[in-house]
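Visitor: Here is a sequence together with a model predicted from it:
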Amino acid sequence: MFNNGKETKRDQVELSNASTQIMKGTTVEGNIETFGNVRIEGKIIGNIKSKSKIALGDSSFVQGNIISQNAEIAGEVKGIVEVSDVLTLKATANVKGDIITGKLIVESGAVWNGTIKMGTAPKDIKLSENGHGQLEEQKESVK
């Protein structure tokens, strides 16, 4: 019944299939950390971390940093966006902060103010019990 805080591989797969939704008209103050997908249409004041995908709808507003494997932004973000794989900025996106990503797709009309760093080494998103998870570079030998 109790696993001393250690998750099995099966538990992680189940968690990564879970989805979290913050709908329009909802405001959340605090950090969100999850293995699964996150869909936001409301307002978040805090950081968001996901080992899967974060999707921000056109009515969304995030004041905080975003860390995920993949992300699609159609709303407004004030903070640093770190995506290990693919980041898509939709036509209605407005990002005020730096972007670090493996690949970037930008639709006509998207706005961002900050620097962009692309093609970095693959990252692993670390989630921790105390909510201070972070992207960590995987050690790869370059030949």
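Guide: Yes, it's here.

Visitor: Could you use CA atoms for every contact and neighbour count after this?
Guide: OK.

Visitor: how near is K43 to K123?
Guide: 27 Å (Cα to Cα, to the nearest Å).

Visitor: Below is an additional structure, to be compared with the one above:
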Amino acid sequence: MLGKSKKASSSEDARTNVNTIIGEGAVFDGNLSAPETIRIDGIINGNCTCEKKLILGANGQIKGNIYAQDLVISGKVDGDISATGKLELLSTGKINGNIIARSLVIDENASFDGRCTMAVSLPDHASNDNPATEEKTDEKTNEKETSEREHRKH
């Protein structure tokens, strides 16, 4: 994070009004949905949907896809992420999966294994469990349209 110290990031998280907390040591099996900001320091085995900000603490883990406006990842994610706003992957964070985000910040020593797509608008997650699927469909549609145009020219 250019121009920001770790203290600035920590105090920003402290000022965020967190409405839902999954504490360290807690394990949640199933899909989780929250209308406001959520902080996860435990383990989630399922998809997470958050209309505001999702904060994953250093000891937190999510094994599933994540859909949120903004995300701060300090823990481990095994799944795809869709962010309509900003995704921050802090130095202790690890992501194994694909990312679709409007804005992305990756700290030194963070780990990211997957594909990243910068997007102004995101696919509707309610009808799509895999954020990368819609992109592949769009690519096929574009290839087909290009092929049809080339065919018409000849």
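Guide: Good, I have the coordinates. Source: prediction; values computed, not measured.

Visitor: care to give me the TM-score?
Guide: Remark: TM-score between the superposed chains equals 0.73 [TM-score structural alignment, normalised by the length of structure 1]; 115 aligned residues with a Cα RMSD of 2.3 Å.

Visitor: Just the terminal-to-terminal distance for stretch 109-126 of structure 1.
Guide: Stretch 109-126 of structure 1 has an end-to-end distance of 33 Å (Cα to Cα).

Visitor: wait, stretch 7-22 of structure 2
Guide: Across stretch 7-22 of structure 2, first to last residue, Cα to Cα, it's 23 Å.

Visitor: Give me the contacts around that stretch.
Guide: By Cα atoms under 8 Å, 6 or more residues apart in numbering, the residues outside stretch 7-22 of structure 2 that reach it are A34, E36, T37, I38, R39, I40, D41, G42, I43.

Visitor: Can you say which helix or strand has E14 of structure 1 in it?
Guide: Element membership of E14 of structure 1 [criterion: DSSP states H and E] is helix 9-16.

Visitor: buried ones in that helix?
Guide: Judged by neighbour count (16 or more other Cα atoms under 10 Å), helix 9-16 of structure 1 contains these buried residues: L15, S16.

Visitor: Stretch 21-31 of structure 1 too?
Guide: Counting neighbours by 16+ other Cα under 10 Å, stretch 21-31 of structure 1 gives I22, T27 as buried.

Visitor: Just the endpoints, please. Distance across it?
Guide: Across its full length, stretch 21-31 of structure 1 reaches 14 Å end to end, with Cα to Cα as the criterion.
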